[in-house]
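**Student:** Quick one: sequence and predicted model below, then my questions.
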Amino acid sequence: MRVLLSMVAVLVGVLPAGAVAAAPAPAPAPSASASAPTVGAAPLTWGVAPSTRKGPDGRAAFNYKLDPGAELTDYAGISNYSGQPITVDLYASDAFTTPSGGFDLLPAAQEPTDVGTWVAFESRYRRLVIPSKSRVDVPFRLTVPRNATPGDHAGGIVASIAEPGTDAGGNRVRVDRRVGARIYLRVTGELAPAFTVERLDAGYDGTFNPLRGGTVTATYRVRNTGNVRLTGTPRVEVAGPFGIGRRSAGAAALPEILPGGEYTATVQVRGAAPLFRLDVDFGLSPVAVNASMPVPAATGHTAVWAWPWPQAVLLLLLAAGVWLLLYRRRAHARALATARAEGRAEATTSPETGPELSDANPTKSRGT
């Protein structure tokens, strides 16, 4: 089960250590609880949330800003909303950005290397038996290494329940159902936010209507190469040679991308004229999360062929129509000229009226 974690982050100070206390569990929070089927009819439901020695304090995530070498003690409230006791394994892990831009933690079998290693629970708290309808507030120690790199480090505290199950092939497997609360830790030092466009591909889809443009689909992949959580608003511009037929389109803002994380998405520009070769320019205006600082824009460029086949067919049809019209006019003119020539020839021919008398030897009449 995917770790369900809360999104909001607030600043927290150092809290004093204290004993673990069991208390009645509040109503479950959907974003910080999980359910798992059991042998009986009632499912197991549990959750994790930031807490204090006396109970939850309303924080939605563990959010810290600490210097390298700093230490603090905080509490995680593990609540059992079920009608029976549960046994949970408690640990911390590193976070990463999923391909769809989500927030997730490393699988249970994968060892953390970052903030997940900075959180320590006493051995007696790593596996807890929590009575039904109650909560246990567990202290933990967070120690920032002295050589920790400045910037944002993300992770989470997880409470998992392992159960036997079967996979799609019917094989018996161990199903690890877990839920957790996010950790956002900013180590003081120089912040260097940066997005990099690692890939930009484009394709052109024309239309059979020669009077309408097609659609350019730009697929981009960006990576957070800085040390601060980032979001941003993408925009794509499409233009033909010499900037002819320029069109642009934007898209929804990116989700928060952790340092080192990448995100892939598409932007469509509709109504792009098929001008043989189209330039596609991608721009991303990044925004740092929980930090007021300028962030350099991320850009990318590619080109795509856009053949005007419908327009070419229309042009051929128009050319054929003009040729046919001219051909008919010329044929008519030739026929008319032939008819006039024949008429003139007939007009110059005289009709037959008998033999013609000659004046060369006129017949004279003589008297006697």
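**Tutor:** Arrived safely.
**Student:** Going by C-alpha atoms from here, please, whenever you check contacts or count neighbours.
**Tutor:** Noted.
**Student:** Burial check on Val119, number of neighbours?
**Tutor:** By other Cα atoms under 10 Å, the residues close to Val119 number 22.
**Student:** what do you get for Ala92?
**Tutor:** Close neighbours of Ala92, defined as other Cα under 10 Å, add up to 27.
**Student:** Verify the contact between it and Thr113 for me.
**Tutor:** No - in this structure Ala92 lies outside contact range of Thr113 using Cα atoms under 8 Å: 10.8 Å.
**Student:** Next, name the residue at the spatial heart of this protein.
**Tutor:** For the chain, the residue nearest the mean C-alpha position is Ala265 (2.5 Å; Cα atoms, centre = their mean).
**Student:** That residue belongs to a strand?
**Tutor:** Yes - under DSSP: H, G, I helix; E, B strand; the rest coil, Ala265 sits within a strand.
**Student:** got a list of what it touches?
**Tutor:** Taking Cα atoms under 8 Å, 6 or more residues apart in numbering, we find Ala265 in contact with Thr219, Tyr220, Arg221.
**Student:** what about it, distance to Glu256?
**Tutor:** Plainly put, Ala265 is 14 Å away from Glu256 if you go by Cα to Cα, to the nearest Å.
**Student:** ok, now Leu66?
**Tutor:** Here the criterion is Cα to Cα. By it, Leu66 lies 21 Å from Glu256.
**Student:** try it against this one:
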Amino acid sequence: MRLLATIAAGIALLGVVPAPPASALAAPTPPAQQEPSPAPPSAAATWGVAPSSARGPNGRPAFSYKLDPGATLTDYIGVTNHSTRPLTLSLYASDAVTTTQGGFDLLAADQEPTDVGSWVRLPRRTVTIPSTSRLDIPFTLTVPRNATPGDHAGGIVASLAGAAVDAQGNRVAVDHRVGARIYLRVAGELQPTLTVENLRVRHSGSVNPLAGGTVTATFTVRNTGNVRLAGQPVLGVAGPFGLARQSVDGAALPEILPGGELTTTVRMSGVPPLFRLTANATVTPAAVGDQILDPPPRGEPAQATVWAVPWPQLALLILLALVGWALIAARRRRAAQLARAVAAAREEGRAQAGQDIPVAAGRQPSATAGRAAPDDHPMSDADRPGPGHDNRHPTIEDTGKDEK
């Protein structure tokens, strides 16, 4: 099955790129197609593209211009065939875009440019270059009178069509591309601005209750101004009322074209889980190359909140509380046992003391031993009974008569 597709195998900034060329400005693969394994039209097909002049390349890394609206200029693109056979290449200009990973890319060959790529006029669409030769081809760039101020980026491409087989075994058309960049700044008011959008924050706790967790912030940085910018992302995190506030720098961002965007991720470790965290993502814009930006660039921040429940710390607190409760309960049990032992010892002591009271000589202990009757008092000698006297109380005999 043959699929009709145009897939960029590679676009280089400048210089010589063998087929399949290395991709420095790769056009996107159509979503419905998986990236095929490119097969070059010829193993010896090698060519290069670079800014040039009527007399040949002049060492410029890219086409860089600063023009007023309505201005027109003529320049040259040098296309060199390093192969040992002639090459017929397609030559066209297109607009640049920023990939989500921050790469410089051009529109696919089947997409019509609407910006600086449409302002370039080449004398012909295809060129045939003899073997081991170079052609310096003139082109004109005309800035529309209503062009917006700021930076406009694109490129001029020399491509060679070929065929390849994708992972499913389908034959697809492949467009091997090599190009040179165009950076055009239209005079007017500059507005260098980077905006943070789609901030998503996630907190990952640590199993170590003595260590903090990790906050991962993923967000999109959009160039909402009219100047191409680089940037430095910064992530700030704080707990309620600004507690434990800290910040960390992310990886520096590459060039973002006006209207372009890229997605980046910043991680911060050692963040204490204070239940609810507030994250602020900002990007400090930076000029690209030797640009001088006036006014200074500004960044638009974004804010999001995330729950950070301290589960390990709560588990540790519960464990400590249980240990404390167990210790207090054990102390109370020991105190109760000690109190019972003291009470038992006291009772035993009282009982032992009652058994150890000495008995008076010549007297038998009685049930009232050890205590005196209320009317018990010492008798005088007159009261003491004589020998043989019965000290018992006399009894009244029952005579059967009433006593008068």
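**Tutor:** Perfect, I can see it now. Since we're looking at a predicted model, the values are computed, not measured.
**Student:** Which stretches in the stretch 251-368 of the first structure count as helices?
**Tutor:** Listed in chain order, the helices of the stretch 251-368 of the first structure (DSSP state H, counting those that start in this stretch) span 309-347.
**Student:** now the second structure
**Tutor:** Using DSSP state H, the helices found in the second structure span residues 311-355.
**Student:** I'd like the distance between Pro68 of the first structure and Arg186 of the first structure.
**Tutor:** Using Cα to Cα, Pro68 of the first structure is found at 10 Å from Arg186 of the first structure.
**Student:** So what does His332 of the first structure match up with in the second structure?
**Tutor:** Using TM-score structural alignment, the equivalent of His332 of the first structure in the second structure is Arg334.
**Student:** Next, count neighbours for the closest residue in space to Thr114 of the second structure that isn't next to it in sequence.
**Tutor:** Leaving out its chain neighbours, the residue that sits closest to Thr114 of the second structure by Cα to Cα, 6 or more residues apart in numbering is Asp95, at 7.1 Å. The number of residues packed near Asp95 of the second structure is 24, by other Cα under 10 Å.
**Student:** Please apply the same query to the one 3 residues further on.
**Tutor:** Number of residues near Thr98 of the second structure (other Cα under 10 Å) recorded here: 19.
**Student:** before we move on, what about Val127 of the second structure?
**Tutor:** When neighbours are counted by other Cα under 10 Å, Val127 of the second structure registers 16.
**Student:** dump the residue contacts of the closest residue to Ile7 of the second structure other than its chain neighbours.
**Tutor:** The spatially closest residue to Ile7 of the second structure, leaving aside those adjacent along the chain, is Val174, at 4.7 Å (Cα to Cα, 6+ apart). With contact set as Cα under 8 Å, 6+ apart, Val174 of the second structure has these partners: Ala5, Thr6, Ile7, Ala8, Ala9, Pro38, Ala161, Gly162, Ala163, Ala164.
**Student:** which of those residues also appear as contacts in the first structure?
**Tutor:** Mapping the contacts of Val174 of the second structure onto the first structure (both residues aligned by TM-score structural alignment, their matches' Cα atoms under 8 Å) leaves Ala161, Gly162, Ala163, Ala164 still in contact.
**Student:** Please convert those residues to TSV, extending it with neighbour count and distance to Asp110 of the second structure.
**Tutor:** Converted to TSV, those look like this (neighbours: other Cα atoms under 10 Å; distance: Cα to Cα, whole Å):
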residue	neighbour count	distance to Asp110 of the second structure
Ala161	18	13
Gly162	20	15
Ala163	21	16
Ala164	19	18
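**Student:** now, the most widely separated pair of those residues?
**Tutor:** Maximum pairwise distance in those, criterion Cα to Cα, is 10.3 Å, between Ala161 and Ala164.
**Student:** which neighbours do the two share?
**Tutor:** By Cα under 8 Å, 6+ apart, the residues touching both Ala161 of the second structure and Ala164 are Ala173, Val174.
**Student:** Could you report the neighbour count for the closest residue in space to Thr220 of the second structure that isn't next to it in sequence?
**Tutor:** Leaving aside its sequence neighbours, Thr220 of the second structure sits nearest to Thr263 (Cα to Cα, 6+ apart; 4.3 Å). Counted with other Cα under 10 Å, residues neighbouring Thr263 of the second structure total 18.
**Student:** For Thr263 of the second structure, give me its contacts.
**Tutor:** By Cα under 8 Å, 6+ apart, the neighbours of Thr263 of the second structure are Thr100, Gln101, Gly102, Thr218, Phe219, Thr220, Val221.
**Student:** can you do 10 Å?
**Tutor:** Residues near Thr263 of the second structure by Cα atoms under 10 Å, 6 or more residues apart in numbering: 99-102, 196-199, 218-222, 253.
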